[in-house]
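*Asks:* give me a model of this one.
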Amino acid sequence: MRNLKWLYACSLAIAFGVLSFAAVSCHDDDDEPKQEPGEVIETPAPVVEYYIMGTVTDAGKGVSGVDVKIGTETIKTDKDGKFSVTETKTGKYSVEVAPKGYLAQNTSVEIAANAENRSVVTVAVALTKQSEPENVKKGEEATVKDNSDSNKDIPDPTTTPADEVVEDLPITTVEVTIPADALPESGTGINEDGSADISVTTYVPAPEEVTTDVKPAEENKDVEKTIPLAAAHFEPTGLEFVNPVTISIPNPIPDVTFAESDMQLAYLNTTTGKWDVQTSKVNLKNGSYQADIKHFSSYAVENKVTSKISSETVVKSEVLGQASRDNSENPKAVTGIALTYKEKSGWECKDADITNAVKSKLSGASDATINAMVAFFKTRLYSLMGSASGVKTTERTYNTVNVNGYTTMNYTCYAKTRTTTLSAKVLYKGNPVTISVTATRYTGTDHQYKTVTTNPTHSGGQGGSN
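*Replies:* Got it, this is the predicted structure:
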């Protein structure tokens, strides 16, 4: 009996101890200070915007104070001839430049519907002062040459080093020969005495369109293009001849010609703004490319080339902006952190790369031939890419963000590029040769923004990015 009483007493003591421990434990939990929740302040989404940037030049130099109409907005070029607009919508925007005394230039830029935020389109417009007219008498043969002030100092491509080539100048000028029996008795552009005041202005046409869009079917494929070897505007516009007149362009590259099958004549359709191919053939005669026309307008003697555009690439080696903030041990949010980056726009193709590409294909060529061929490629790239070579850096703000309590933030901005390979078929001393050069265009930016929020009372966390 005594043993049973002792066992009963021990059992009660143990039970009492367990209850006391539980009570103390619960009491201790209740007394522990509660962790302050992390402050949450919403960060707005980045503003959606696209950039159209460009330059207006005359003889390779920027022209300040020129009105540039982009869509419905008109802006002026700065002291260096540059302009820039920010758009919030995708679509096509017309670009018009028509200062007094110059040939008007029109083009368009397209921000594709699938363009990523902060995409950049660059475009250039080369202005040319109109040539003074020369009076051509009826019944007399005459040759009228370009006398534009913009073209009076066109450098000789055979003696111009690669780094001195002016990309937005023609490499040669155009002339027109009027036979004695070509002028009509009357009509548009005919004076009372039967003569006509005729002018020829060689110029570099603005690209028909510059776009961020590359059709998937055309990526990484050779696509045939035509680029003017030379283009000219003839006045009086609309003058129709009784018999054809001949436009002529001196071959600018010694020992190198273009196959007649790769040459064509086009005229600028003022209604559509497009270059329409003509049936008139382009022939190489006496060292010049020649074609017959029967009325005045703007004409271009074009040669066929191919262009291959690569897929867009995020260049992880080109970091344009970077920021981070560790707020993981602070319950309060940190606000107003500006995420900035240095945007790159434009394109580049190194002179040495062009020169080496030419030399590798034209074995034993003279310096004159090498120089002129390099000038040909640099001026063709200007037309193909839609702007002069060069990369511009612009500081921009991606977003102003808030880093919530118990959160870390990391931001990195990378450059995005495409390559364009221009290939031209030529006859070098009568033998067919294909020469290719590759340019790299900056197309936009890739923004990597990530936040990770942790719960200080538990391991692990939650993250977000955009």
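*Asks:* could you use CA atoms for every contact and neighbour count after this?
*Replies:* OK.
*Asks:* if I look at Asn191, how far off is Phe241?
*Replies:* 14 Å (CA to CA, to the nearest Å).
*Asks:* whoops, I mixed them up, Thr355
*Replies:* For Thr355 relative to Phe241 (CA to CA), the value is 44 Å.
*Asks:* picking that back up, when Asn191 and Phe241 are compared, which one has more neighbours?
*Replies:* Neighbour count, other CA atoms under 10 Å: between Asn191 and Phe241, Phe241 has more, with 19 against 14.
*Asks:* strands of the stretch 251-400 of the chain, start to end?
*Replies:* Applying DSSP state E, counting those that start in this stretch to the stretch 251-400 of the chain gives strands spanning 256-257, 263-269, 274-277, 283-285, 288-295, 298-309, 313-327, 334-348, 390-403.
*Asks:* one more, so I can put them side by side:
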Amino acid sequence: MKASKIFSRLIGAASATLLVAALVGAASCTKVPEPTPTPEPQPATYTIKGQVFNNTTKAYLPGVTVTMGTKTATTDSFGKFEFANLTTAGKYNIVLTKADFFSAQYSLEFPTAGLNHNLVYSITMTMVPYVPGITPLDPLAGGTINIEGGANDATLTFTSGTTVKDANGATVSGPINITAVEVNDIVITGLVNNPGIMTLRFEPSGLVFSKPLTITVDNPLTTYKYSELQLEYFNNTLSKWEVQATPVTFNAASNDYLTSITHFSLYKVSFQAPVVEEASSTESIKVLDSLMINRGLTPYNVTGIRYIEKQGYKFAEPLATTLTNLGITGADQTELIASITELVRNHFNGIAPLADFGTATYTKAIERTIQPMYYQVASANQTFTAKKFSIKVTNTAGTVTKTIEVRTIMAGQVDLMFEDLIYDDHAHAHLHGHDHGLGGGGTI
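*Replies:* As a prediction, the model looks like this:
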């Protein structure tokens, strides 16, 4: 009897040992899944996209060479260009060139963005075509030529007996093929920018004259005149405007502004009060590909994100309201609305203000990877920049002076932000209804 119990206990112990061994063996044969790598934050990128129009016809301008430092691009059939995924914040200077058009410049500056941010800056510009058929003029004989292309009438007058030298100091004799045309203002980011009633380019650039050449600009107003005007010269070497000592005067009898130059270059008749950059604001904009889920076993590469941005600029309040509040009505108001709109348009690269912002869907090219069982959330904010123009007018009798403060709001830079999150049970429950199970990766 004892022997039987002892045998039973031995059999039980052996069975237990075999069971434990089997369980250990089974556990050792089970493959432990490797953890999904946590996505690394990606450095910020910066993109500049733009569109160029003919300043005269307002048509798209293809074939424009766009130079930005060592980078170049060419506008397509819609006048569009893009410098995508730049890696450095800071100031960028853009120069547009095209045969039979005057060159144009634009400068912008990106703030430093954080990880997983993409900043996109949109610009719209115009280029002024050369004016054909300018009649040659001999400065020694003197004469007057019209300055073409502007909303205001303007002329350039040579006094007889004027001699000419080129940029190298060599004497130039005989008739000269002179181009005198109104162009758009050049606005340099980070520097003082005074709004101009007229920006003028004279070619051939670099010619120096022995006697001052008189510039006459017609006053677009009837019972008012612009006050505190000055003459500025654009220094190409330093890429900035410089105020000249030559005054801008007003001839009440002819209702004209008068000033003078002694060499051909780029000039501006401007207000002494600079344009003031006021506080900007931001608002969220719609991202069409805001949620992208990868439920598969392999990484999913994202190459583009679509969002809807606002475009253009507008007056903070209608000019008619601004002027009425100052007591300027009737024909005076109509003239000032037209004139102020023109000078603001020239400040904004020849682009006219809108009654309200336009909208457009844009696909931003990106290079991001969503790891298996992760999802990407994208959101976007757009910055709106405000500017104040202080325009001083005086009645022609000189007895009443008023300062017109005009504010503009421009739809500007877009900031795309990305976040990578693990797709666990909690996320699945939270995103229920958005998760369509797209296998190896996809967008929803």
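*Asks:* TM-score of the superposition?
*Replies:* The TM-score (TM-score structural alignment, normalised by the length of structure 2) is 0.72; 389 aligned residues with a CA RMSD of 4.1 Å.
*Asks:* out of the strands of the stretch 251-400 of structure 1, flag the one nearest Gly430 of structure 1.
*Replies:* When the strands of the stretch 251-400 of structure 1 are compared by CA to CA, strand 256-257 sits nearest Gly430 of structure 1, at 7.8 Å.
*Asks:* next, the mean deviation of the closest one compared to structure 2.
*Replies:* Here strand 256-257 of structure 1, set against structure 2 after superposition, deviates by a mean of 3.3 Å using mean CA distance after the TM-score superposition for structure 1.
*Asks:* how near is the spatially most central residue of structure 1 to Ser84 of structure 1?
*Replies:* Nearest residue to the geometric centre of structure 1 (CA atoms, centre = their mean): Thr122, 3.9 Å. For Thr122 of structure 1, the distance to Ser84 of structure 1 (CA to CA) stands at 9 Å.
*Asks:* what do those two both touch?
*Replies:* 52-54 (CA atoms under 8 Å, 6 or more residues apart in numbering).
*Asks:* export those to a markdown table and tack on distance to Thr454 of structure 1?
*Replies:* Shown next, in a markdown table, are the shared contacts of Thr122 and Ser84 of structure 1 (distance: CA to CA, whole Å):
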| residue | distance to Thr454 of structure 1 |
| --- | --- |
| Ile52 | 42 |
| Met53 | 43 |
| Gly54 | 46 |
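*Asks:* quick one on the thing from earlier: for Ser186 of structure 1, which of the strands of the stretch 251-400 of structure 1 is the nearest?
*Replies:* With CA to CA as the measure, strand 288-295 is the member of these nearest Ser186 of structure 1 (13.7 Å).
*Asks:* got the angle for the closest one vs strand 263-269?
*Replies:* For strand 288-295 of structure 1 against strand 263-269, the angle by axes from the mean of the first three to the mean of the last three CA atoms, to 10 degrees is 30 degrees.
*Asks:* strands of the stretch 101-250 of structure 2, residue ranges please.
*Replies:* All strands of the stretch 101-250 of structure 2, identified by DSSP E, counting those that start in this stretch, fall at 104-110, 117-127, 143-146, 154-158, 164-165, 171-172, 179-183, 196-203, 208-218, 224-226, 229-235, 240-247, 249-251.
*Asks:* out of these, which is the most enclosed?
*Replies:* Ranked by mean neighbour count, the strands of the stretch 101-250 of structure 2 are led by strand 179-183 with a mean of 24 (mean count of other CA atoms under 10 Å).
*Asks:* aligned counterpart of Phe241 of structure 1 in structure 2, please.
*Replies:* Mapped onto structure 2 by TM-score structural alignment, Phe241 of structure 1 lines up with Phe209.
*Asks:* any idea how far Ser339 of structure 2 is from the nearest residue to that match once chain neighbours are set aside?
*Replies:* Of all residues not flanking Phe209 of structure 2 in the chain, Val164 sits nearest, at 4.7 Å (CA to CA, 6 or more residues apart in numbering). Val164 of structure 2 sits 35 Å away from Ser339 of structure 2, going by CA to CA.
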